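# Below: sequence and its predicted model.
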Amino acid sequence: MLFNSINFAIFLSIVFFIYWFLANRNLKLQNVLLLISSYFFYACWDWRFMFLLLFSTLLDYFAGLKIQNSSSNTHKKRWFWLSIIINLGFLGVFKYYNFFAESFAESVSYLGWKTSPLLLNVILPVGISFYTFHGLSYVIDIYKNRINAEKNFVDYAVFVSFFPLLVAGPIERATHLLPQIKKPRDFQYSKAADGLRQILWGLFKKIVIADNCAEYANQIFNNSADMNGSTLVLGALFFTFQIYGDFSGYSDIALGTARLFGIELLRNFAFPYFSRDIAEFWRRWHISLSSWFKDYLYIPLGGSKGGNWMRIRNTFIIFIVSGFWHGANWTFIVWGSLNALFILPSIILKTNRNHLEIVAQGKIFPTLKEMAQIAMTFSLTVFAWIFFRAENMEHALHYLSGIFSPSLFTFPKFNDMENAKTLFGSIIIFLLVEWQGRENQYALEGMKNIIFKPIRWLSYILILLCMYFYGNFGKTVEFIYFQF
């Protein structure tokens, strides 16, 4: 059930009505409804994996209780490692087994040994990386005595499986979400209206920007051998806006949907393409994952305490692991390594905390220096996205060799080039709206401050008309991060 589908609109309307009109002021009933709705939502993808989600939830629920109630440190460690090993084991089997098996076979083939690895023909359970990380952070926090184990199973199960964030995040923390689940919630019109605004902008990002960009990005990447260098650059740019519109659009819809039920999720994007260096980019891109790796991997490894060598080593580890988290392909590992290399100068020079506030705060235009910094950071990001999008390393290298060739200085040419001009206009308008709203939580948040209601509603109508006339409804395109 896709967020940008009629089925989801009907599902959300029904759950919203029951939640506020039939279960209002009854916290237990509201949470039971959220749990049932979340499992129904997940079952719409593949009902068989519902049992994997339930097993993972039961495992971490009971492991958390056992860890907290353990009478000895040995017993505590036993339950902790049982949860960690099983969770990572499931993730490893479903997501990484074939990658390791094929990589091993390829490696030993260089020694003259021929092997035929046993590969698993299994479907990757949607959202497994996200709900596994929910459970891992919960168990780790209990083990480290940061939180107490949750005794109410329904409340804990809602934390793991809450349907807006279930299949593609953001990656929530028990310290942030569980207290909201346990706290009585009353309907607030202003919060619901704000949620609808964010949903509207998320849908615009997905339908108008991401799905249209996907059509041209796929055409260029899938036929890259026949494209000239300038067209390949365009393909990389199309994918750059596709992945941002797709993933940040999903996050906007998720946060807006949760707000309809009186729940605030963690912010996942903060206008990353306006960043002035790679360190700032990673504070603004997929924030929940970046902070997860910082708290549960970077800091336990020693963080920045051991000098430059320690900081560099740990930075490379988290970026490589982050790349591998995205998928079982060497392209993702190279993508992560490239970002580690890009951030290296700021680590060595200790300038990685220079840009903590949004660019040109309180101003209409950035300075020339800021514009140059944004352009450089954006260019490095686009370069790295080529590896993220490529089918394999050979494809990525051929794509780059095509860019850095004399044909780079020829005019771009691909099918439907004329139709793409409308998309260029949409991207420019999109960037202007994002720039105007960059100091808010999301681009349209400032509209609630427009006192004259006709202007506000006219803006909403224009966005809807833009979605109707320029949205890509020809083929339903799944959100990119469902595969992770």
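Structure's in. What do you need?
# For the rest of this, base every contact and every neighbour count on C-alpha atoms.
Fine.
# what's next to the helix or strand harbouring Leu465, contact-wise?
Taking DSSP states H and E as the criterion, Leu465 maps to helix 453-470. Applying Cα atoms under 8 Å, 6 or more residues apart in numbering, the set of residues contacting helix 453-470 from outside is Phe204, Ile207, Val208, Met447, Lys448, Ile450.
# Buried only: go through those residues for me.
Neighbour-count burial (16 or more other Cα atoms under 10 Å) is assigned, among the contacts of helix 453-470, to Phe204, Ile207, Val208, Met447.
# Name the nearest residue to the third one, ignoring sequence neighbours.
Right, the one you point to is Val208. Leaving aside its chain neighbours, Val208 sits nearest to Gly471 (4.3 Å; criterion: Cα to Cα, 6 or more residues apart in numbering).
# picking up where we left off before, buried ones in the helix holding Leu465?
Neighbour counts over helix 453-470 (16+ other Cα under 10 Å) mark Tyr460, Ile463, Leu464, Met467, Tyr470 as buried.
# on that earlier part again, tell me who's in contact with the residue nearest to Val208.
By Cα under 8 Å, 6+ apart, the contact list for Gly471 reads Phe204, Ile207, Val208, Ile209, Asp211, Asn212.
# try this one side by side with the last:
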Amino acid sequence: MVFSSLFFIFAFLPITVILYYLFGNHLKNIILLTASLFFYAWGEPVYVLLMCTSIMVNYCICILLGRGKASRRKRKFLLIISLAFNLGCLAYFKYFGMIMSTIGSIGNWNLNIGTPALPIGISFYTFQILSYVIDVYRGKIKSQKNLTLLSLYITMFPQLVAGPIVNYGDIELQLAHRKMTFKKFASGLRRFLCGLAKKVLLANNIGLLWSEVKAMQSIEISVLMSWLGIIAFTLQIYFDFSGYSDMAIGLGKMFGFRFKENFQYPYISQSISEFWRRWHISLGSWFKEYVYIPFGGNRVGKWKMIRNLFLVWFLTGLWHGASWNFVLWGLYFGTLILMEKLFLQKSMIRWPKAIRHIYLLMFVVIGWVFFEFSNLTDILNFLQIMFGVGDNPIIDSQAIIKLKTYICLYILCIIAASPWPKKLALLFKRIHFKIYRLAINLYYCLLMFLSTAYIVSSTYNPFIYFRF
């Protein structure tokens, strides 16, 4: 089940909200947990058992970790068991095919072994479980003895299948005690509608252009067409994922939770380092807290810092998918960030802001080529077309037609990816508050109407990050 489906918007969500608020505080967690399990089972009923098994295993481990009498050796042994179980499940379901394919190619063997279906959201909920177990081991939080509350933390449907990754400590108090008000619910509903509009009105429509370009034969793609296509994907993946995060944060508010932001206008950044502080913030924070810092971060000398940086970016790439192009994509950004840390950052301060911004956008757009093509040959071919290497024409009539067709949507997406709409809305709010209230209510009604109309009329509704 996806958030941008008619069943979710007009059946699942209203029924869940009504039951949640109708039965009050004493049953709210049971209702939300039941709804979350139903939500996950809607698409993959078998893998609910896997998730429930993970919850039970880690619940028992953390109960044992939480006992004050446990020795240091026993605590470390329990942590190793948890890491082996959780990462083992993730490796089997997500990376088994990649591992066997790599072994087969190295040994020139034909390993036709069936690969298991990938459980939706396994990367996200596994990382949440790991953060909980590690924090209990560190003594940063206490183990949760209430199985219902721990299960709710892991299975909560707003952020179950595509994040943001929520640390247990951030919502520990909210799980047991949270204040539900009409103001918070209304704020959450508005945030949900913004995310829904980002997804179905912007991401889906601009994504159609990229799907057309990607399906073309390389000899048919002009230089202009290649740039139009990859810029379309650059915008699509932002509105797809940030739209989902907005919907998740909004849904969380509707049920009384406050999740941290996952995106902060990444395309206005002026360095690669800044971009990754603004893009998928919850994942970057997870790797920083549970991999980079434990290995010493940047406090262990230059060479070990380089090792730590590449380890994080290797794992970041691998987390995104069971294909070597994702690893290449991660190491590509790791190399750029290392260059900025070692020598580029000092000189970049003297660059004009426009040049820094062009530098950022150029390398990010190139990075999405590594992300989107799984075959190294396809990656190199597309990059060659982008930079005019080969016999492909610079401009062709088909590219001109596409540019004319999509130019207004490009402009709308670029404006929507910046903080200016929000700034102008706040300025208008201060100047004409009463008119603002009327206008903003009409605006959200319009978003709901247009989004629903699109969902009814279109069959193109992918979620890019569902495959991770």
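Alright, I've got the coordinates. All values derive from a computational prediction rather than experimental measurement.
# top helix in structure 1 by residue count?
For structure 1, the helix that runs over the most residues, judged by DSSP state H, is helix 229-260.
# which residues in structure 2 does the helix or strand following it align to?
Counting by DSSP H and E, the next helix or strand C-terminal to helix 229-260 of structure 1 is helix 278-284. Aligned by TM-score structural alignment, helix 278-284 of structure 1 falls on residues 272-278 of structure 2.
# Centre of the chain to that stretch, how far?
15 Å (Cα atoms, centre = their mean, to the nearest Å).
# Buried residues, that stretch. List them.
Across stretch 272-278 of structure 2, burial judged by 16+ other Cα under 10 Å covers Ile272, Ser273, Phe275, Trp276, Arg277, Arg278.
# What of stretch 475-484 of structure 1?
Under the neighbour-count criterion of 16+ other Cα under 10 Å, stretch 475-484 of structure 1 has Val477, Phe479, Ile480, Tyr481, Phe482, Gln483, Phe484 buried.
# for the aligned partner of the fourth one in structure 2, what are its contacts?
Pairing criterion TM-score structural alignment: the partner of Tyr481 of structure 1 within structure 2 is identified as Tyr465. By Cα under 8 Å, 6+ apart, the contact set of Tyr465 of structure 2 is Ala162, Phe241.
# any idea how far Tyr465 of structure 2 lies from Trp303 of structure 2?
In this view, Tyr465 of structure 2 and Trp303 of structure 2 are 33 Å apart by Cα to Cα, to the nearest Å.
# Same question for Val46 of structure 2.
From Val46 of structure 2 over to Trp303 of structure 2 the distance is 46 Å, taken as Cα to Cα.
# Ser273 of structure 2 too?
With Cα to Cα as the criterion, Ser273 of structure 2 and Trp303 of structure 2 are 19 Å apart.
# which one in structure 2 is furthest away from the centre?
Here structure 2 reaches farthest from its C-alpha mean at Lys69, the gap being 39.3 Å by Cα atoms, centre = their mean.
# Checking it next. Helix, strand or coil?
Secondary structure state of Lys69 of structure 2, per DSSP: H, G, I helix; E, B strand; the rest coil, is coil.
# follow-up on the earlier one: biggest separation within the buried ones among the contacts of helix 453-470 of structure 1, which pair?
Largest separation among those by Cα to Cα: Ile207 and Met447, giving 21.0 Å.
# what residue of structure 2 takes the place of Tyr250 of structure 1?
Aligned partner of Tyr250 of structure 1 by TM-score structural alignment: Tyr244.
# isn't its match right next to Ala197, touching?
No - the criterion here is Cα atoms under 8 Å, and Tyr244 of structure 2 misses it with Ala197 at 10.0 Å.
# Mind telling me what Phe127 of structure 2 corresponds to in structure 1?
With TM-score structural alignment as the criterion, Phe127 of structure 2 lines up with Phe133 in structure 1.
# Likewise for Ala354 of structure 2?
Ala354 of structure 2 maps onto Met371 in structure 1, by TM-score structural alignment.
# How about Leu150 of structure 2?
In structure 1, Leu150 of structure 2 lands on Tyr156 (TM-score structural alignment).
# OK, contacts around its match?
Counted by Cα under 8 Å, 6+ apart, Tyr156 of structure 1 has contacts Tyr61, Glu150, Leu178.
# Neighbours of the second one, how many?
Counted with other Cα atoms under 10 Å, residues neighbouring Glu150 of structure 1 total 19.
# From Leu431 of structure 1, how far off is the closest residue to it other than its chain neighbours?
Of all residues not flanking Glu150 of structure 1 in the chain, Tyr156 sits nearest, at 6.3 Å (Cα to Cα, 6+ apart). From Tyr156 of structure 1 across to Leu431 of structure 1, the span is 39 Å (Cα to Cα).
# Which residues are in contact with Val208 of structure 1?
Neighbouring residues of Val208 of structure 1 by Cα under 8 Å, 6+ apart: Ser426, Cys466, Met467, Tyr470, Gly471, Asn472.
# got it, and Trp435 of structure 1?
The contact partners of Trp435 of structure 1, taken as Cα under 8 Å, 6+ apart, are Ala443.
# Map Trp457 of structure 1 onto structure 2.
Match for Trp457 of structure 1 (TM-score structural alignment): Asn441.
# Kindly report the same for Phe319 of structure 1.
When structure 2 is aligned by TM-score structural alignment, Phe319 of structure 1 is paired with Trp313.
# okay, now that match: neighbour count?
The burial count for Trp313 of structure 2: 24, using other Cα under 10 Å.
# where does it land in three-state SS?
Three-state assignment for Trp313 of structure 2 (three-state DSSP): helix.
# Check the mean deviation of the match of helix 278-284 of structure 1 from structure 1.
Following superposition, stretch 272-278 of structure 2 is found to deviate from structure 1 by 0.4 Å on average (mean Cα distance after the TM-score superposition for structure 1).
# which other residues reach that stretch?
Stretch 272-278 of structure 2 has contacts (Cα under 8 Å, 6+ apart) with 262-267, 269, 284, 333, 336-337, 340, 360, 364.
# Stretch 406-415 of structure 1 now?
Stretch 406-415 of structure 1 is contacted by residues Ile220, Met227, Asn228, Gly229, Ser230, Thr231, Leu234, Gly402 when judged by Cα under 8 Å, 6+ apart.
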